[in-house]
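Undergrad: need the 3D shape of this:
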Amino acid sequence: MTSTDLKVGCQTFTWEMLGEEFHGGPDDLLAAIADAGYAGIEITDTMIGHYAGKPGEFARSLDDRGLQLVSFAMGSRSGFTETDEVETDLEAVKRWLDFASRFPGALVSMGSATVMSDGPREDKFRVAAEVYNRAARLGQEAGVEVAVHPSSHHDTLLYDRGDYDALFALLDPGVGWVPDTGHILRGHRDMLDTLTTHRDRIRYLHLKDVDAGGTWAMLGQGVCDTPAVIEIVRAAPRFNGWLVLEEESHEAAADPAAAVETNRETMRRYGA
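TA: From the prediction side, this is the model:
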């Protein structure tokens, strides 16, 4: 790919992490993201707000702002690891696949498998793999690719390199991966090797930064070797060109719109 093939999107968790302190809605997110100069958006099931079930209206709002839907990100209270919740989780997957299918090229990103109850870890991996694999098959029927987004948050099943390797060994080839630089760095330091080893699954990239102690930092102010990461993912055979910036730092908590605008300027210095 040439540099012109890279596209920069913004993830809405920057606002979602504020919880009850955020008093806006999805239109406020679209305005801030468009005004900051992004080309696309990855929105979550929490932040979609009044557009849930209204993909046509959401598409018109995106068009009005000059934005493209990169991906729809979904999670589950089951953490995708509870046997009794598998069918319920897959029903939710179907709903969001139908939503995403109205947006050409958009994916559905499924959140990190998370430990929600006692029991052997190997059983948790097995259930998560079943959910992700079946979701990907549903995605094939709907014409929408499905990808897994591991995180380093509390009780994640996918924290260190061994966890990544264990899950990916259980996944069908059709299940994609949304690597997140910040989450990988918090769990293990061999980020570039991890990206290279599992490059065939990479669909798009989440760019975040952390300091040496694993605390969230603004992009370019931590230990993430962003140019090296971009070089690796651009060579990945299924990479679609999207670099999605997601910010969870203290600066973002204080002023999300300003933080995502600063990150967009940082990416311009990296040539994207």
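Undergrad: every contact and neighbour count from this point should use C-alpha atoms.
TA: Fine.
Undergrad: any idea how far G241 is from H206?
TA: The spacing between G241 and H206, counted by CA to CA, to the nearest Å, is 12 Å.
Undergrad: Proceed likewise with the subsequent sequence, for comparison:
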Amino acid sequence: MIMDRVAGAPISWGVCEVPGWGHQLGPEQVLPQMRAVGLVATEFGPEGFLPRDPDAKAETLRAHGLSAVGGFVPMLLHDSASDPLPAVDRELDGFVTAGAGTLVLAAVSGLDGYDTRPELDEAAWHTLLRNVDRIAERARRRGVNAVLHPHVGTMVESRTDVERVLSGSTVPLCLDTGHLLIGGTDPVELAKAVPDRVTHTHLKDVDVAFADRVRAGEISYTDAVRDGMYRPLGAGDIDIAAIITVLEASGYRGWYTMEQDTVLTGTPTGEGPVADVRASVEYLRGLGL
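TA: Here you go, the predicted structure:
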């Protein structure tokens, strides 16, 4: 069974690093709800959600019966004038102290949010690819697995971007089923093609009609999330069961972090976002994998 490797993420409760994203819930609400639906671990969430001190961060999770998976770390990687390694070292100090083994790296654009991004020239691509390999090696020396997360609105978004990373670097990937699909990559086919490069997984389900509109530029990513592009696992158009089956058959033993990016327009009424998280957990349990 994979359920002992299924983790939560604060973004499923609308907790996000993007300024103005929406109403932000606190850990005193999110963490007990994670545990109540049966999750055993979580990613950290954005800076400021959990205590900054690594010991206090780890203790906060332990107090709620959760272990630390790691976290999403957005970094500017394509600028030759900016060396990311000092910031990576500071992140790794915290990860090691908190017992978190996975650094989920995103090659951000340098702009706020994920609705637009610039185009990179060859020199910038060379810098980006060199930096992801440098970061992965630095993390490896500290006992942390650094993975690159293809993500809408970052410099690694499209199928062409993903293929460039695969051919031009050795960094492992975070297989984020939703962001890959929205960016134009079939996550099932990618899992089949390069299972050896996938060492971390974000499970999302997506309404493909929204994904098509985002890709076509008809609606912004943020608006699509707010309007319900992400669905509980099993309720969208991604074959989640096939992805897990392919990965497990290839020997994958990493985490499956459930993420349904959510924008809260105010204080939740009723159960709030935990209802969708619970539905996703029940879906995974029902697979019997």
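Undergrad: where along structure 1 do the helices fall?
TA: 13-16, 26-35, 55-65, 86-100, 121-142, 161-170, 181-187, 191-197, 226-234, 250-254, 256-269 (DSSP state H).
Undergrad: nearest to S71 of structure 1, of those helices?
TA: Nearest to S71 of structure 1 among the helices of structure 1 is helix 86-100 (7.5 Å), distances taken as CA to CA.
Undergrad: quick check: buried residues in the closest one?
TA: 86, 89-90, 93, 96-100 (16 or more other CA atoms under 10 Å).
Undergrad: what's the answer for stretch 249-258 of structure 2, then?
TA: Using 16+ other CA under 10 Å as the test for burial, stretch 249-258 of structure 2 gives 252, 254-258.
Undergrad: next one: stretch 22-30 of structure 1
TA: For stretch 22-30 of structure 1, a neighbour-count test (16+ other CA under 10 Å) marks 26-27, 29-30 as buried.
Undergrad: let me know the closest of those residues to S117 of structure 1.
TA: Comparing the buried residues of stretch 22-30 of structure 1 against S117 of structure 1 with CA to CA places P26 closest, at 32.7 Å.
Undergrad: contacting residues for that closest one?
TA: Counting by CA atoms under 8 Å, 6 or more residues apart in numbering, P26 of structure 1 makes contact with 47-51.
Undergrad: V40 of structure 2 now?
TA: Contacts of V40 of structure 2 (CA under 8 Å, 6+ apart): 4-7, 34, 65-67.
Undergrad: can you get me a residue count around H149 of structure 1?
TA: Neighbourhood size, H149 of structure 1 [other CA atoms under 10 Å]: 22.
Undergrad: now the longest strand that structure 1 contains against helix 86-100, angle please.
TA: Criterion DSSP state E: the longest strand present in structure 1 is strand 68-74. Angle of strand 68-74 of structure 1 versus helix 86-100, following axes from the mean of the first three to the mean of the last three CA atoms, to 10 degrees, is 170 degrees.
Undergrad: mean shift of strand 68-74 of structure 1 relative to structure 2?
TA: Here strand 68-74 of structure 1, set against structure 2 after superposition, deviates by a mean of 1.3 Å using mean CA distance after the TM-score superposition for structure 1.
Undergrad: then stretch 132-139 of structure 1?
TA: For stretch 132-139 of structure 1, the mean deviation from structure 2 after alignment is 1.2 Å (mean CA distance after the TM-score superposition for structure 1).
Undergrad: who's in contact with that stretch?
TA: Outside stretch 132-139 of structure 1, the residues within contact range by CA under 8 Å, 6+ apart are 90, 93-94, 97, 110, 145-148, 171-172, 174-175.
Undergrad: ends of stretch 209-225 of structure 1, how far apart?
TA: Using CA to CA, the end-to-end distance of stretch 209-225 of structure 1 comes out at 9 Å.
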